[in-house]
Each structure stands twice: as structure tokens, then as C-alpha cells.
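Peer 1: Output the structure for:
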Amino acid sequence: MRDVRDVDGYRLRVGNDRGRDVTNEAAQMVWQLVMAEDGEIAWDMDDGSRMVLRAEKQECSTGSPDVENERTAQRIAESEQNNAQLLRERDSAQAALSDMYRAVTGQSPEWNNDSDYTDAIAEVEVACTLWRAVSDDPVKFRRLLAELENFVSTDAAADVISERLRQLTVEGRTAEKDDHYSNLELRNAAVCYICPSLAESHWPWADKYWKPTSARRNQEKAGALILAEMERLDRQKHNGILPQ
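Peer 2: Just a heads-up that it's a prediction; the model follows:
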């Protein structure tokens, strides 16, 4: 016969070979035996016979496998939906930052992957601050940019001027900051963009400011940095300071 009991989260099945009822004491003995693994226990009876008890344990289930599988599938589906929603919100936030940047500067932002977005908010804040310093009127601000670009006659020159304006309005590379550089920093930075292989040994600033892209774009940055250096030297000359 078999005796089935639920104990401590396990289902204990106890059977014997004598067809007799299994006492609580006998079941407890077997339970102690099989706590580590399934097994059996035997002893001699008063009438000379031998009693053998065999037992096995199983974890008690609170629900059928089908119900548990359904719950698991539901949790996975909810997790996937939440992840998709987070990605949509991230993409919307990135698009909003790009739109703000473009509205202020008239240019598309340089960040083009997820990691670059760590500095995107700071760049937009700098651009907005400089924008307000020039004019509170966005139409007037963009007209000023267009007028400056109209002073040049070729696409190449226009691109260099545009990059110089970006450095001023977005990166905050103002004349006041440039005047703190030595004679070599701006020129070395320009050289690195012309010949990127020299950046490891000649880049004058922190690595996070080194942002090479295409050859054409690198040349635009180099040209703008050369302009910045020429402007710095002109200011020194105007103030009676001889170049070192």
C-alpha cells in the first residue's frame, strides 16, 4: 500500500511490502532517510518477518506546468513590451535633442551613436546660452550666421567658416578661451586633424575632445582651428604682444 503526505514543501510517497498501514513513526523514519535522496529502510518484526519501507520525495507544485508556463510567457511578453517602450522613448529624446541643436545652430549635430549622446544635453545648453548672448531672436540669429557665410565664395571656404561658427557657438571656443592657449595648442590640434596618425603624440587636449570623422570633415576642423590661431595672433599683435 502507499501513503502520500505533503511535508515541508515536498510530497512524500511511502509504501511497504507487507500491505500494512504506515504509522507516523515509520513515515518519519523514512522521511529522515530520504531528505537527502530517495531510499528505503528495513527492520525485523516481532513475528520474525521483515518490514521494508520505500519512499520517494517530490517538490509540491502550486500549479500545473501549463499554468506556470503561461505565467512565464506572460512575464516575458511584458518585459519585451517594456523594453520596446524604453527604446521608443530613448529615440524620441535623442530626436528632440537633435532638433533643438539644429534649431539653434542651423546645423545637424555631430553625435551619431548612443555613446555620443552623453554630452548632447551639455552641447545644446552651451549653444542656447551663446545664442541668447548674441540675440534672443532666432530668426535674427540665423540671419547673422547666413551673412557671415555669404562673405566666402566657395563651398570649401563656407564649410570652414561654418565649422568655425560651430566651434564658437556650440563648443564655446571663444576668443577669451583661445587667448589662454600657447602658440602651439591650436596649431597642433589642426595638424592632428590633417594627419590623424599624429594625434596620439600631439593632440593638445583631453582625449574626449578628439573627434575625427571623415577626411573632408577633419579638414574643415583643421581649417577652423587655423583660423582660430590666426585670430589669436592678430589679437596679440593688436595688444602689442609679440608671438613667442
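Peer 1: Please make it C-alpha for all contacts and neighbour counts, starting now.
Peer 2: Fine.
Peer 1: Tell me how far the helix or strand where residue 6 lies lies from the chain's centre.
Peer 2: Of the helices and strands defined by DSSP states H and E, residue 6 is found in strand 2-7. Remark: strand 2-7 is offset 53 Å from the chain centroid, using C-alpha atoms, centre = their mean, to the nearest Å.
Peer 1: now the other sequence, so there's something to compare against:
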Amino acid sequence: MKCSNGLYFTDRESLAREINNITCYYDLSAELIADAIFNNKEITTRLSQTEIDVIEEYQRQIAEELLTHECDKGQLVSAAISHATLAAKWKDKDPDCYRKCRAPMSWPWSPERWKPTNPRRDMIKGIALLLAEVERQDRLNGQGVSA
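Peer 2: Sure, this is the predicted structure:
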């Protein structure tokens, strides 16, 4: 498979690594994209709506919230815990009250960045932040795309 810059990919893993280097597409789908392109076959794995929502949220966080792969150690986990804790503990069913909740002490960023939406959405945000943390740690440890 020839790349636009003249490189040839001899296997799907090297193509997946190259896809991962494209900032706007750095996510779990790189391996699936590489598999589909390199092997020229249909992707047989179907993602659940929740998995799709997590991937879309992860991409949104990078694009809109300016989440970088160089976030300080612990910030992503703290933010994820903040979202998940609010979502898990929420008892009041009033959505307006939920959206007005203040940022918890565990929230690592400015209060202006705290934007609770609803319990499901905030759980998705938390999972996407944990995904970002795992990928950050993998990069620090020199791990590439898993086989």
C-alpha cells in the first residue's frame, strides 16, 4: 500500500502507526481503518452505540476542548473521576439542577471547563478521558498499536 508521501506499507501495523500520527484521527479506530485499507476487506466488528459515543467524545475532546496528548500526569484521570462520580451519584432527576452542579475538588482544570450535561453523557466523557490517559501512558512507555 503506497502512502501519499511515497512510503510503502508492508503490513497493516505500520499503516496503523502512520494513521495514529495524524492528530485529528488519533484514536482506537486507527487499527480498524488500517485493517480495512490494507486487507481491502469489510470491517466485520460492529461497535455498540456506547463505544461509538466514547470514540466520538474522545475526538471531540481533542478537537474542541484542546485536549492534548501531553496533559500532565493525573489530570486526565482526575477529570474522568469527576465526571463519573457525579454521574454515578446523581439522585435528583432534575436536568437543570444537574447541569448547574459545581466542579468537584478533584476537577483538575478551571471551573469554566466543568460542563456537566447529563449522567450518561458525563459517564461517556469520563470514559473518553480514561482512554486518553491509557494512550498517553502507552506513548510514554513506547508502546504502539497493539496486535
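Peer 1: Fetch the TM-score of the aligned pair.
Peer 2: With the length set by TM-score structural alignment, normalised by the length of the second structure, the two chains reach a TM-score of 0.54; 91 aligned residues with a C-alpha RMSD of 2.8 Å.
Peer 1: which one's the longest strand in the first structure?
Peer 2: strand 50-59 (DSSP state E).
Peer 1: Which residue range of the second structure does it align onto?
Peer 2: In the comparison with the second structure, strand 50-59 of the first structure aligns to no range at all (TM-score structural alignment).
Peer 1: Identify the residues contacting the residue positioned nearest the centre of the second structure.
Peer 2: Of all residues in the second structure, the one closest to the mean position by C-alpha atoms, centre = their mean is residue 58, 3.0 Å from it. Residues near residue 58 of the second structure by C-alpha atoms under 8 Å, 6 or more residues apart in numbering: 27, 125, 128, 129, 131, 132.
Peer 1: Distance check, the corresponding residue of the first structure for it against residue 224 of the first structure.
Peer 2: Matched by TM-score structural alignment, residue 58 of the second structure corresponds to residue 164 in the first structure. According to C-alpha to C-alpha, to the nearest Å, residue 164 of the first structure and residue 224 of the first structure sit 5 Å apart.
Peer 1: picking up where we left off before, SS state for the match of residue 58 of the second structure?
Peer 2: Three-state assignment for residue 164 of the first structure (DSSP: H, G, I helix; E, B strand; the rest coil): helix.
Peer 1: which residues in the second structure form helices?
Peer 2: 12-20, 29-39, 49-64, 75-89, 95-99, 119-140 (DSSP state H).
Peer 1: thinking residue 78 of the second structure is in contact with residue 105, fair?
Peer 2: No: when contacts are counted by C-alpha atoms under 8 Å, residue 78 of the second structure is not listed as touching residue 105 (9.4 Å).
Peer 1: okay, these two: which has more neighbours?
Peer 2: For residue 78 of the second structure and residue 105, the more surrounded residue by other C-alpha atoms under 10 Å is residue 78, and the numbers stand at 20 against 9.
Peer 1: show me the contacts for the more buried one.
Peer 2: By C-alpha under 8 Å, 6+ apart, residue 78 of the second structure lies in contact with 106, 107, 108.
Peer 1: Tell me which residue of the first structure lines up with the first one.
Peer 2: Same thing as residue 106 of the second structure. Residue correspondence, TM-score structural alignment: residue 106 of the second structure in this structure matches residue 202 in the first structure.
Peer 1: How about that match: what's its closest non-neighbour residue?
Peer 2: Nearest non-adjacent residue to residue 202 of the first structure, counting by C-alpha to C-alpha, 6 or more residues apart in numbering: residue 188, 6.2 Å away.
Peer 1: what do we get in the second structure for that neighbour?
Peer 2: Under the alignment defined by TM-score structural alignment, residue 188 of the first structure is paired with residue 78 of the second structure.
Peer 1: Give me the distance between that match and residue 53 of the second structure.
Peer 2: 21 Å.
Peer 1: swap in residue 46 of the second structure?
Peer 2: According to C-alpha to C-alpha, residue 46 of the second structure and residue 53 of the second structure sit 13 Å apart.
Peer 1: Between the two, which is the more surrounded one?
Peer 2: Higher neighbour count among residue 46 of the second structure and residue 53: residue 53, with 17 against 8, using other C-alpha under 10 Å.
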